[in-house]
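K.L.:
From the sequence below, what's the structure:
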Amino acid sequence: MGPVTSAKSSETVDTPAGEARITWHPAKAARLVLAVSHGAGGGIEARDLRALAAVLPEHAVSVALVEQPWRVAGKKLAPAPKTLDVGWRGVWPALQGPGLPVIAGGRSAGARVACRTAKELGAHAVLALSFPLHPPGRPEKSRADELLGAGVPVLVVQGGNDPFGKPAEFPVEVVGAGGGAHELVEVAGGDHGFAVPKRGALGQDDAVRIITDAVRDWTARL
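P.N.:
Coordinates of the predicted model:
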């Protein structure tokens, strides 16, 4: 059976924080939109975002990869969290354009943005990739309140060796939810970018497949 997706397209969106960009990877018979943004240290070329955009449209989920205004402007440093929220809010109406429920998602700093704004924007759920639970080496600076305060179902996909928060460090409401409001999937040995050791038990392709399979199955249950 051949691919069921349409050709990707790109659009720019004016926001109060500057011009953002959405790259659409549409499904022909979509029932959901997954909108995911990048982190503070990279863009939509991240391996997990590329993989989701390639796989999910075949499962009735259109994927919108969102580039924050600071990335579109060519800046190297991300602005303050409040400015990231402003940019995300400004993009949201365009994400609702297809008239489908929208899952707010992001990796790292983008995951924090999705959690902070999910309830006010009416997100259907949140996908948090490599959620930065705390700065490296500073577990006392926990951001768990952002995660737990999303107000919608949340799936966390976390590397087992992520210095910004290993799976066991997450609150019991996330780690032990067992299908509740919060769920967590671990990529064994993965770092903050889901890279795994070359001689580890898990190959890189397998690690990416864990991510796409988990998100595919989770969206099917929503």
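K.L.:
CA only for contacts and neighbour counts going forward, please
P.N.:
Noted.
K.L.:
Walking through this structure, point out its strands one by one.
P.N.:
9-15, 18-25, 32-37, 61-67, 102-107, 125-129, 154-159, 182-187 (DSSP state E).
K.L.:
Quick check: buried residues in stretch 193-213?
P.N.:
Buried positions in stretch 193-213, judged by neighbour count with 16 or more other CA atoms under 10 Å: 193-196, 204, 207-212.
K.L.:
Equivalent analysis for stretch 173-192, please.
P.N.:
Result for stretch 173-192 [16+ other CA under 10 Å]: buried residues 174-175, 181-192.
K.L.:
what's the span of that stretch, first residue to last?
P.N.:
22 Å (CA to CA, to the nearest Å).
K.L.:
if we can go back for a sec, quick check, nearest of the buried residues of stretch 173-192 to G106?
P.N.:
Of all these, H192 has the smallest distance to G106: 13.0 Å, by CA to CA.
K.L.:
Could you find the closest non-adjacent residue to that closest one?
P.N.:
Counting by CA to CA, 6 or more residues apart in numbering, H192 lies nearest to D162, which is 4.8 Å off, once chain neighbours are set aside.
K.L.:
Same question for K141.
P.N.:
H134 (5.4 Å).
K.L.:
Surely that neighbour and E146 touch.
P.N.:
No: at 11.3 Å, H134 does not count as touching E146 under the criterion of CA atoms under 8 Å.
K.L.:
elements contacting the longest helix belonging to the chain?
P.N.:
Scanning the chain for the helix with the most residues, using DSSP state H, yields helix 204-221. Using 3 or more CA pairs under 8 Å, 6 or more residues apart in numbering; DSSP states H and E, the elements in contact with helix 204-221 are helix 47-55, strand 154-159, strand 182-187.
K.L.:
what does it contact?
P.N.:
47-48, 51-52, 55-56, 59, 61, 155, 157, 185, 187-188, 190, 194-196, 198 (CA atoms under 8 Å, 6 or more residues apart in numbering).
K.L.:
Any idea how far stretch 37-56 is from the middle of the chain?
P.N.:
8 Å (CA atoms, centre = their mean, to the nearest Å).
K.L.:
Following up with a second sequence; could you model it the same way so I can compare the two?
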Amino acid sequence: MDSATMTAVSEALADNGIKVARFEFEYMAQRRRSGKVKPPPRAEQLLGEYRDAVERLNAGRLVIGGKSMGGRVASMVADELYRAGKVKGLICLGYPFHPIGKPDQLRTAHLERLQTPTLIFQGTRDPFGTPEEVATYQLSKSIDIHWLEDGDHDLKPRKKISGFSTQDHLRSLAQRLSAWLLELP
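P.N.:
Predicted structure coming up:
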């Protein structure tokens, strides 16, 4: 688990009293071990691995989530786990609404009918989905998007341009998430 973004977010959440459990998809572990970057498997091929991670944790009603592909996969299993009483919410960091440079190839069909309370943190410079693009999507009313000004796909802003630091965005994320968690039934 070598994602600097996930480590920083996990630490910021823990600093705000939010317990975090992480797991790594096998394809990411293989990349880390071999040093070879291969394309990821299709999201649909990772659903079982995500479900298994939730089952192994066996921690009651969780808020699940992930960054980029991890958030996409979590969103694809969220309703099933929500209906089963295993999760109470979903958090996505840098959701990949479409492939880079291909805004017509949307990955949002399941998000139109998502029932799980969902909070997406997205940078306004994220090439996988900008505010202008996302505003045109038909998304479920259960989804709330928190935009991080000038954030990229890793939610990092350019301080000289935006005036925000990565730490500012991490604090904002942790505060918004803490408030959102209190709103969940």
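K.L.:
rewinding a little: and P139 of the first structure, which of the strands of the first structure is closest to it?
P.N.:
Using CA to CA, the strands of the first structure put strand 154-159 closest to P139 of the first structure, at 15.8 Å.
K.L.:
after superposition, how close is the closest one to the second structure?
P.N.:
Compared with the second structure after fitting, strand 154-159 of the first structure has a mean deviation of 0.5 Å; criterion: mean CA distance after the TM-score superposition for the first structure.
K.L.:
which residue is nearest the centroid of the second structure?
P.N.:
In the second structure, the C-alpha nearest the mean C-alpha coordinate belongs to C92, at 2.0 Å (CA atoms, centre = their mean).
K.L.:
mind listing what the residue in the first structure that it lines up against touches?
P.N.:
Superposed on the first structure with TM-score structural alignment, C92 of the second structure falls opposite A128. A128 of the first structure sits next to 105-108, 111-112, 114-115, 154-157 when contact means CA under 8 Å, 6+ apart.
K.L.:
ok, now which residue in the second structure is the farthest from the centroid?
P.N.:
Farthest-from-centroid check, the second structure (CA atoms, centre = their mean): K160, 26.2 Å.
K.L.:
how about that one, what's its partner in the first structure?
P.N.:
So, by TM-score structural alignment, K160 of the second structure is matched to R199.
K.L.:
Also I64 of the second structure?
P.N.:
I64 of the second structure maps onto A104 in the first structure, by TM-score structural alignment.
K.L.:
Distance-wise, check its match relative to A195 of the first structure.
P.N.:
24 Å.
K.L.:
Ok, G160 of the first structure next?
P.N.:
10 Å.
K.L.:
joint contacts of those two?
P.N.:
G189.
K.L.:
returning to that earlier point: ok, the buried residues of stretch 173-192 of the first structure vs E67 of the first structure, which is closest?
P.N.:
So of these, ranked by how close each gets to E67 of the first structure (CA to CA), first place is H192, at 19.2 Å.
K.L.:
How about K159 of the second structure, nearest residue that isn't a chain neighbour?
P.N.:
Nearest to K159 of the second structure is S165, by CA to CA, 6+ apart, at 5.2 Å.
K.L.:
got a list of what that neighbour touches?
P.N.:
156-159.
K.L.:
Quick check: of the buried residues of stretch 193-213 of the first structure, which lies closest to R138 of the first structure?
P.N.:
Within those, the smallest distance to R138 of the first structure is 19.0 Å, found for G193 (CA to CA).
K.L.:
My guess is the closest one contacts P132. True?
P.N.:
No: using CA under 8 Å, G193 of the first structure is not in contact with P132, being 11.3 Å away.
K.L.:
circling back to that earlier point, mind checking how far the residue nearest to K141 of the first structure is from F170 of the first structure?
P.N.:
Distance of H134 of the first structure to F170 of the first structure, computed by CA to CA: 10 Å.
K.L.:
ditto for L65 of the first structure
P.N.:
With distances taken as CA to CA, L65 of the first structure is found 26 Å from F170 of the first structure.
K.L.:
between the two, which one's more packed in?
P.N.:
Using other CA atoms under 10 Å as the criterion, L65 of the first structure and F170 rank with L65 on top: 26 against 20.
K.L.:
Aligned counterpart of the more buried one in the second structure, please.
P.N.:
Checking TM-score structural alignment: L65 of the first structure goes with R22.
K.L.:
who touches that match in this structure?
P.N.:
Counting by CA under 8 Å, 6+ apart, R22 of the second structure has no contacts.
K.L.:
ditto for A168 of the first structure
P.N.:
V175.
K.L.:
one more time with 10 Å, if that's ok
P.N.:
160, 174-176, 186 (CA atoms under 10 Å, 6 or more residues apart in numbering).
K.L.:
Which residue in the second structure aligns with it?
P.N.:
So, by TM-score structural alignment, A168 of the first structure is matched to E132.
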